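In: Got a sequence here, can you model it:
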Amino acid sequence: MSQITQGIRSILSVPAIYSLFGQLLDKKKGGGNTALVKEYIRPKANDQLLDIGCGTGNILDYLPENVEYTGFDANHQYIEAAQKRYGHRATFICERINTAHLGKYSQFDLVFVDGVLHHLDDREALQLFKIAYAALKNGGRLITMDGVFVENQSSVARWLISKDRGQNVRTQEGYLELASQVFSNINTDIRHDLLRIPYTHFILECSKQ
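Out: From the prediction side, this is the model:
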């Protein structure tokens, strides 16, 4: 995993600051996590959702109570914070998910990967797509969201994305090339309106047939 965790970026390793930062950036009305859940994740009652790289679990504030949620993250501080806040309605595992887990944690309706791919090199990202595919039921969907470089994007957005902790921000073609090695049914979207600040997100919705 390639990311910068020194200097000012290191403060995002503190769970309270990580959560607060996300809340401050989130556009509550018509954007942010509200739009992500409503337009892309689209959970149904009793869906089983796997969140890979769940952080402090803040997406749970936007999910229906009847979604069965399992979150994986390798940062023990994030997981401890998530368990304190959401442990009554979700399962959290402090590990970096791999195929060894799939016997116990598999057959999900939804797999969600938010802001992870741009921290991974191509080999690691391809492995993540394979893990997601194995974890899904037939007909299940993987949703990913990451910063992206696109033509004619805001210069501010491009600069902010270039300063991200993750060092593998790709073009939309770069993300799609990796996903298409595993999934054959893929929808994509580019959003410039999900945060309070200029930023460009690339969203993949990959279905397992």
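In: switch to C-alpha atoms for all contacts and neighbour counts from now on
Out: OK.
In: So which residue is dead centre in the chain?
Out: D114 (1.1 Å; Cα atoms, centre = their mean).
In: how about the helices in the chain?
Out: 15-25, 32-35, 76-86, 122-135, 155-162, 172-179 (DSSP state H).
In: Could I get those helices in CSV, plus columns for mean neighbour count?
Out: Below are these laid out as CSV (neighbours: other Cα atoms under 10 Å):
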stretch, mean neighbour count
helix 15-25, 14
helix 32-35, 20
helix 76-86, 18
helix 122-135, 20
helix 155-162, 16
helix 172-179, 17
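In: Distance to N98 for these - can I get that in TSV?
Out: Output for the helices of the chain, formatted as TSV (distance: least, Cα to Cα, whole Å):
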stretch	distance to N98
helix 15-25	24
helix 32-35	26
helix 76-86	17
helix 122-135	7
helix 155-162	28
helix 172-179	17
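In: circling back to that earlier point, can you tell me the closest non-neighbouring residue to the residue nearest to the centre of the chain?
Out: M145 (4.9 Å; Cα to Cα, 6 or more residues apart in numbering).
In: and this one, so I can compare the two:
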Amino acid sequence: MQLNLDPRKVLSHPIVYTTYQKIVGGYRARKLFVENNVKIKPGQKILDIGCGPGDILEFLPDVDYTGIDLDENYIAQAKKKYGQKGHFKCAGVDGLDLKNNNTFDIVISAGVLHHLTDEQCFNLFKIAVKALKPNGRFISFDGCYIPNQNKISEYFLKKDRGQYVRNQAEYERLSKTYFNSVKSTIDESYFYIPYTSIIMDCKNN
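Out: Just a heads-up that it's a prediction; the model follows:
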């Protein structure tokens, strides 16, 4: 009997996803992402677009945290595990309406852009711009194609659940549509496995 098991469907289960992330270094990557890139201070207000099961809260200080995600199972798990640390809402980037604009110090989107079409990315950026305070920062973290890429890294990116993995120039082109200051960094050290990431730090001066 042939067993047809699609790992991308299996990973949609929040507990399986969290376990997989721990194995490949996703927890380590989140920790380094928070420490090296987000650099949020206690008491600041943060919006996490595509928060998944909310595991990034393991590495954040005491902040005013709001997480949104399209997956009901992820949000249910986030509320169960981190309900005392943040606010969670099941919503996608298409048609999301924030009640209060210009109130967040930082908007993050970790592992999301490579799941979105260009138009959906624009919707996400619109939300981020509306959400951010003046001089607030939008910070993203995604898989990225680069020249002469490690073959294992390239393999993992091609097998990723996200169907829109881009190169550095393409990610920057999209973000510069809504932000006039975009700084991107390529990193291959955050995970335990070979994996190429792009971190973008964006704002409007």
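In: After superposition, what's the TM-score, could you say?
Out: For these two chains in superposition, a TM-score of 0.93 is obtained (TM-score structural alignment, normalised by the length of structure 2); 201 aligned residues with a Cα RMSD of 1.6 Å.
In: just to revisit the earlier point, mind checking the helices of structure 1 for the one nearest to R196 of structure 1?
Out: helix 15-25 (5.3 Å; Cα to Cα).
In: Please work out how many residues are found near the aligned partner of L142 of structure 1 in structure 2.
Out: When structure 2 is aligned by TM-score structural alignment, L142 of structure 1 is paired with F138. Neighbourhood size, F138 of structure 2 [other Cα atoms under 10 Å]: 28.
In: ok, now P7 of structure 2?
Out: If we define neighbours as other Cα under 10 Å, then P7 of structure 2 has 11 of them.
In: Could you report the separation of it from H13 of structure 2?
Out: According to Cα to Cα, to the nearest Å, P7 of structure 2 stands 10 Å off from H13 of structure 2.
In: Packing partners of the longest strand along structure 2?
Out: Taking DSSP state E as the criterion, structure 2 has its longest strand at strand 132-145. Using 3 or more Cα pairs under 8 Å, 6 or more residues apart in numbering; DSSP states H and E, the elements in contact with strand 132-145 of structure 2 are strand 104-110, helix 151-158, strand 166-167, strand 197-203.
In: Tell me the residue in structure 2 aligned with K44 of structure 1.
Out: Under TM-score structural alignment, K44 of structure 1 pairs with K41 in structure 2.
In: Could you list which residues are in contact with that match?
Out: Neighbouring residues of K41 of structure 2 by Cα atoms under 8 Å, 6 or more residues apart in numbering: 61, 63.
In: before we move on, the earlier item: the longest strand of structure 2 against structure 1, how far on average?
Out: Strand 132-145 of structure 2: mean distance to aligned residues in structure 1 after superposition is 0.5 Å, counting by mean Cα distance after the TM-score superposition for structure 1.
In: Tell me what angle that strand forms with helix 26-33.
Out: 130 degrees (axes from the mean of the first three to the mean of the last three Cα atoms, to 10 degrees).
In: Pull out the buried positions in strand 132-145 of structure 2.
Out: Buried residues in strand 132-145 of structure 2, counted by 16 or more other Cα atoms under 10 Å: 132-133, 136-145.
In: before we move on, what about stretch 99-109 of structure 2?
Out: Of the residues in stretch 99-109 of structure 2, those buried (16+ other Cα under 10 Å) are 104-109.
In: that older thread, give me the contacts around the longest strand of structure 2.
Out: Contacts for strand 132-145 of structure 2 (Cα under 8 Å, 6+ apart): 37-38, 101-114, 128, 154, 157, 165-168, 195-205.
In: which part of structure 1 lines up with stretch 164-183 of structure 2?
Out: The aligned range for stretch 164-183 of structure 2 is 168-187, by TM-score structural alignment.
In: distance between the ends of that stretch?
Out: OK, stretch 168-187 of structure 1 end separation, Cα to Cα: 21 Å.
In: what's the answer for stretch 50-69 of structure 1, then?
Out: End-to-end distance of stretch 50-69 of structure 1 (Cα to Cα): 6 Å.
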